[in-house]
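S.K.: Just the structure for this:
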Amino acid sequence: MNKFIHLPAAAFGLFLLHACSQGGEKAETAYPEAFDVSNMDTTLGPCQDFDNFANGTWKENNPIPPSESRWGSFNILLEENEAKLQEIVNGLLEKEDHSKGSNEQLIADFYRSYTDTQQVAALGIDPLQPYLEQINAIETLDDYVKLVGTMRPVGFTSFLSMYVDADDRNSSMNTLYVTQSGLSLREKDYYENNSPRIADIRKEFVEHVTRMFQLMDYMPDHARENAEKILDFETRIAGIQMSRVEMRDPVKTYNKRSYQELKALLPAFNWDVYTGESGLKADTLVVRQLDYLKGLNQVLENTPVEELKLHATYHLLTDMAPFLPREFQEESFHFYSTVLSGVKERKDLEKRALRTTNSMLGFPLGELFVARHFPESSREKMVEMIENLRETYRDRILDLKWMSDETKKKALTKLEAFTYKIGYPDKWKDYSNIDIHPDSLFANVMHVSQYEYGEMLDKLGKPVDKSEWYMTPQTVNAYYNPTNNEIVFPAGILQPPFFNPEADDAINYGGIMTVIGHEFSHGFDDQGSQFDWEGNLNNWWTEEDRANFDALTGKLAAQYSGIEVLDSVYIDGKLTLGENIADLAGLTMAYHALERSLQGKPEPELIDGFNWKQRFFLGWAQVWRGNITDERLLQQVKTDPHSPARYRINATVSNLDEFYDAWGCSEGANSLPPEERVYIW
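M.R.: Predicted structure coming up:
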């Protein structure tokens, strides 16, 4: 998904963040009805360091496994979900006669193809040869453009990308987008920052590309020289790309242009050839980064075709490395997981097979998952909680002192228009036409990619399917989609410690209710607030109210920008602003929703010596507890719009008067003077 869809936690990528499930025999974690006090470290009080107060002993007793870059509640729940998925897959593998095209056949045979390492080893890089021959045949820039268009359906990455998505200014219709791409290191700061830590990563990248070329015997005598050329080329395109902070502005990244205007922006790139090969063509489209296309024209005019061929060869190789023989997989893992994220060990074959199958065929597998592991009662409970929180949000908007009645009326209209999806799609997609065989891993991957591309292409110029899900049901996450004005909660996250039907209400409100509030709040963060109740990019604010909002959010951004997470490495308060707004607002809404639910009832009893207010915040801390490697922490700060988990706990509560009241705080590391605290929603 290419538009910004907000998540409560960093999305779990295909190969970047792994779980440690051993399969169906693993017992589920037993979660207490309240809060496990044995996880606490009370040597520091809650006002000094709330994260360690609530989670210190847990963090000490739960070091990061060698196959992970971080370890916390999200990872543990992911592991538990994958144990259930592995059990499902193991059951499918016991049969050989699944109907062709059935979910069972697709899943079982894809999994078998991944675990058939002898077949993968025997093929070597032969599956790449047709594509390598096309790259080697390139003689002109137009030849390169043709290759990029031809290979787009199988997921080939280049220095720009086109995709189909809902039109930000006409949310009921799909349109075509053009955006920047092509950075192996994911973020431009990795190419421009001269700190020793980042400079070492660039050196490691050159070593990595060198080894990859040597493994495939691609001009081995010039492998290092060619690797340096790739780094140089990517540094040039990084220099003209928008930063992640700049890309957070949906107005600046919405530039409607005619096809002829697109051609004039980047005349060196033969758009007729590209669109003819890719099928991605429309009379009008949206350019995400105008200056990038303008600057790219000069880069292309001054880049030898041979360097473009090198870039294409490496990206083909690295994109497909997970489906090539072991030595390619291990080299790719070394750089992208060990160097960039601090992961020490690869997962075993079965775990990698499950993760890849889940990534490629997530919805067919998800359909089997929810049939076994998501009761309808959980859906009903979620509806009740969402509506409770909507009422709380309504009251908070009405009580705002910084917003005029005119803008409040429109904010309430947007709040009322919020829709939600819970658990799983009401209608499942048909994947039966994908050709999957038990002995053809590379071909299987290509077939899935082609299916997904065809599905995207078929949307171009058509109405948006508002029922579509952009996350599989088993995913441990949730999201807000601004063009649908909807919040979505997959079944995967509606389990302990986020949601436990047996738990104390205060713990549940500090867990899943804060996630619900977080997603609601994304409709009113620095990006989502620019979309109206119909999901269109449209300013519904008065000038004065927007200025008040910007002043408050600027103050919050400055708070987070002052947090040092590593030596001379700070959180980027502007990059993380949307998530920090949502954390703060979500926690606030959940607290007051809990308070609302207790009106007219007896005061809840103490549990383990903690009152309901304190248990609420303990529930919040439990959700975000975790450990992280320094390498992954650096990567997160550079590339992730979410603040690191420790600061999601401490920095958020430091802004809430309710936290100070609950714990009797007056001063300490977690304390801010009242005039420095930020309340937005």
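S.K.: CA atoms for contacts and neighbours, from now on please.
M.R.: Noted.
S.K.: all strands in the stretch 51-200 of the chain, in order from the N-terminus.
M.R.: Listed in chain order, the strands of the stretch 51-200 of the chain (DSSP state E, counting those that start in this stretch) span 70-72, 160-167, 170-180.
S.K.: what does the stretch 401-550 of the chain give?
M.R.: With strands called from DSSP E, counting those that start in this stretch, the stretch 401-550 of the chain shows them at 419-423, 479-481, 486-490.
S.K.: okay if I get the ones you listed as TSV plus distance to residue 68 and mean neighbour count?
M.R.: TSV is the format used below for these (distance: least, CA to CA, whole Å; neighbours: other CA atoms under 10 Å):
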stretch	distance to residue 68	mean neighbour count
strand 419-423	27	18
strand 479-481	24	24
strand 486-490	23	24
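S.K.: Using TSV, lay out those strands together with distance to residue 62.
M.R.: Below are those laid out as TSV (distance: least, CA to CA, whole Å):
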stretch	distance to residue 62
strand 419-423	30
strand 479-481	28
strand 486-490	27
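S.K.: this one next, for a side-by-side:
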Amino acid sequence: MSTNIQGERMEDEQHLLSGRSSKGPSASCKLIVALAILIPTALLLAALAAIAVLSVRITHLQATSSSNSQTNVCTSPSCIKLASNVLQFMNTSVDPCQDFYNYSCGGWEAANVIPSGYGSWGLFNELNQRNNIAIKKLLDGMKLSDVDAVKLARKLYESCMDTDGLTAKGAEPIRNLLSLTGGWDLVGVMNSSAPQWSLFSADFRSSKSYGNDGFFSFGISVNDKNSSQYIPVLSQSGLTLPSPDSYTDPSAANVTIPALKQFIVSILSLINNTNGGTGAAAAGSGFEQVADQIIDLETSLAEIFVSNVALRDPQATYNLYNLTELANSTLWTQFNWTQYILESFKAAQLGDIGSDDIVINVRTPSYFKNLSLVYINYNESVLENYFKWHLVLQYIEYLGNQFLSPYYQYTTSVLGSGKTERYLTCVSSLEDIVPMTVSRLYTDYVLAPGTKGNISEMVSQIKTAFQERLSKNTFLDSVTKQRSIWKVGNISQMIAYPDEISDNNYLLNKSASVVQASGQYFMSAVNHVINGNTENLQKLGKPVVKTEWEIAPTVVNAYYEPLYNEFVFLEGILNSPFFDAGWPDYFKYGAFGVVAGHELTHGFDDQGQQYNQDGVLTPWWTNTSVAKFKNKTKCFVEQYSQYSMFGYHINGELTQGENIADNGGVKTAFQAYKNVAGTTTPPSLPSVDLNPDQLFFVAFGQVWCSLFSPQFIASNLKTNPHSPGPYRVIGALSNSEEFSSTFKCADNTRMNPSKKCDLW
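M.R.: Modelled structure (predicted):
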């Protein structure tokens, strides 16, 4: 349930300072660390010359003049490079009091385009790409001193990069997988020893262990009301398209449904090897009819899905049933829950567990009630085709070019993003399959020494600043205020990477159970899914491990986990544009400090506020404080719902947690920076006619420099709990008194409206 700063994984272009972490079975939650740059004297002189030219672009606005005499100037290589970037990114012809995003990022937008294969592009992506290039170079070069886990990782990387070899195998890997789960007569994969397919067969349960997400997801997560205990969780699942609206909204479905149909037909044809393996359906194959049936079934599911907004309420998604109650309930009455759950635990080698001892959290009971009515409308043949399709769907990205071509055609039509350079796919796969080995490489050769300590000190300052703001809060009563201050003091943190990555045996044990000795890409992916599901189920009955890293450390992201009252700052994000140890404090706090403040504020957003200092979902505020809090959050919902891009409006309810965190993050980080600065005047940047306070806000604004395609926005706004970058800047700063004072914005200008949303 964790909340991250960006949204989702970078390759899906939907993550960063967000909502919930990946501690649970349905968890889904990257940026970039640059290699150290040594700038010789000639390059320093060239950079200074470039800055001198760029500084001519600065328009001296009386309202924003810094009156900076440039007598105390930072001339280190880090500051010179930073000043150059700041000036290039800005558009100083824009009034910062009218559009601070464009003022901060207009130059960057004019100099950039969205690369092929992407639906959006920004500084997050640039950092992610720099990180991936660094990892690629490390994987490309074999060293005799490499530990065994790194050698395995290299074999896996080489197998992934061998697209000719993957293409030559054709459909063989996926056909073999289908054979292991009972076959699929439709595409000519027979398994005569397997009984006829049904929801009650062992093959159905087996396919779920291979990652089949049809109809529902089932796994182990932390108990929201007892954070020291794991609990089984059931939730809705089983759509191919990214959101229910993709099926039910005619304006979206006119594009998404034809694209999905063509995708299904192409993949079925390739698996069946019809028409020369081109992906074109042979006459009379019946694949188009099958695709129509799968889409019809998924449309029926979409109509009963609980909305993303409703899923944000942790009380509404906490519904306990013991196994007997579940079996006798109205939740998908045709399915044998007892048999499925007990056999799943047995397959995970949990031994005999009495049904009376099992209590399950059903996150979406209304979905399962309605599923009973959907299920009876489809025969066994349609159901089998649907479930087999969802098994195949999990592994298409690990096949050859003939499969990737229709896959990227589909994602381009539906998501606005498609094929990128192969090494990016392979590095991302390694981060999924062997994340700690990749982290070992990155930590040893890329991460700047001392980063952990620097970040830890900044995080400590952020926590102090938030506590100070709480102590001055005017809407919380004294009891709630004190409890909230305690909660901040009780927040734990994990920074950069786990210490275990220095243990060679630990790395080898984590890798050898997944990666085959030959590094076979497809089967390593399969092993990763099976082992992950088995390890997840084996958590039942064990103590909760709160120091588990649920996201690869090299991902460009940060997140807060309310169940643990913990925030995590991954090493992938600990570099420019977020952090450089050589930057002045105002820029470090305007960039990374806001990230830290954002994650801390998640502990007090519409979801995090419901969890106490021990991560327990329980009423711990007084009713009076809760009522005032809810009344204040309405302002953010109304504010952000007014923003739109390409004619698509932001969903203020879906994004309210992230919007609250953005607002609290900026205010907290600004106070932390002022606390650190004290009465001293920090050094300015060369040729940048802005004072330190102004540069704090520029640092925040430039983190979110980004470009979007209409297709990406149309899909993204339906599922992503984060607002697009421009409105993360405009929304948060138009609520900031500190911003409007710093830039001397007149009353009732766009960035200084009379009505401001204020919470933390």
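S.K.: Provide a list of residues in contact with residue 559 of the first structure.
M.R.: residue 573 (CA atoms under 8 Å, 6 or more residues apart in numbering).
S.K.: Quick check: nearest residue in space to the counterpart of residue 105 of the second structure in the first structure, chain neighbours excluded?
M.R.: Superposed on the first structure with TM-score structural alignment, residue 105 of the second structure falls opposite residue 55. Excluding its sequence neighbours, the residue lying closest to residue 55 of the first structure (CA to CA, 6 or more residues apart in numbering) is residue 40, at 5.0 Å.
S.K.: and the one you found, how far is that from residue 57 of the first structure?
M.R.: 5 Å (CA to CA, to the nearest Å).
S.K.: Just want to know which of the two has more residues nearby.
M.R.: Neighbour tally, residue 40 of the first structure and residue 57, criterion other CA atoms under 10 Å: the higher count belongs to residue 40, 20 against 16.
S.K.: Tell me which residues touch the more buried one, please.
M.R.: Contacts of residue 40 of the first structure by CA under 8 Å, 6+ apart are 52, 53, 54, 55, 56, 57, 58.
S.K.: can you pull out the helices in the stretch 351-500 of the second structure?
M.R.: 365-375, 380-393, 401-415, 422-433, 435-445, 451-471, 478-490 (DSSP state H, counting those that start in this stretch).
S.K.: By how much does the fourth one deviate from the first structure on average?
M.R.: This means helix 422-433 of the second structure. Compared with the first structure after fitting, helix 422-433 of the second structure deviates on average by 2.4 Å (mean CA distance after the TM-score superposition for the first structure).
S.K.: rewinding a little: TSV for the helices of the stretch 351-500 of the second structure, including mean neighbour count and distance to residue 324 of the second structure?
M.R.: As requested, the helices of the stretch 351-500 of the second structure are exported to TSV (neighbours: other CA atoms under 10 Å; distance: least, CA to CA, whole Å):
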stretch	mean neighbour count	distance to residue 324 of the second structure
helix 365-375	19	16
helix 380-393	19	26
helix 401-415	20	42
helix 422-433	19	37
helix 435-445	23	39
helix 451-471	19	46
helix 478-490	17	38
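S.K.: right, so of these, which gets closest to residue 756 of the second structure?
M.R.: helix 451-471 (17.3 Å; CA to CA).
S.K.: Where in the first structure does the closest one fall?
M.R.: Residue span in the first structure matched to helix 451-471 of the second structure, by TM-score structural alignment: 378-398.
S.K.: before we move on, what about stretch 215-233 of the second structure?
M.R.: So stretch 215-233 of the second structure sits over residues 159-177 in the first structure, by TM-score structural alignment.
S.K.: likewise stretch 383-398 of the second structure?
M.R.: Stretch 383-398 of the second structure maps onto residues 308-323 of the first structure, going by TM-score structural alignment.
S.K.: distance between that stretch and the chain's centre?
M.R.: Stretch 308-323 of the first structure sits 23 Å away from the centroid of its parent chain (CA atoms, centre = their mean, to the nearest Å).
S.K.: Contacts for that stretch next, please.
M.R.: 114, 120, 132, 135-136, 138, 144, 156-158, 209, 212-213, 226, 230, 328-329, 332, 441-442.
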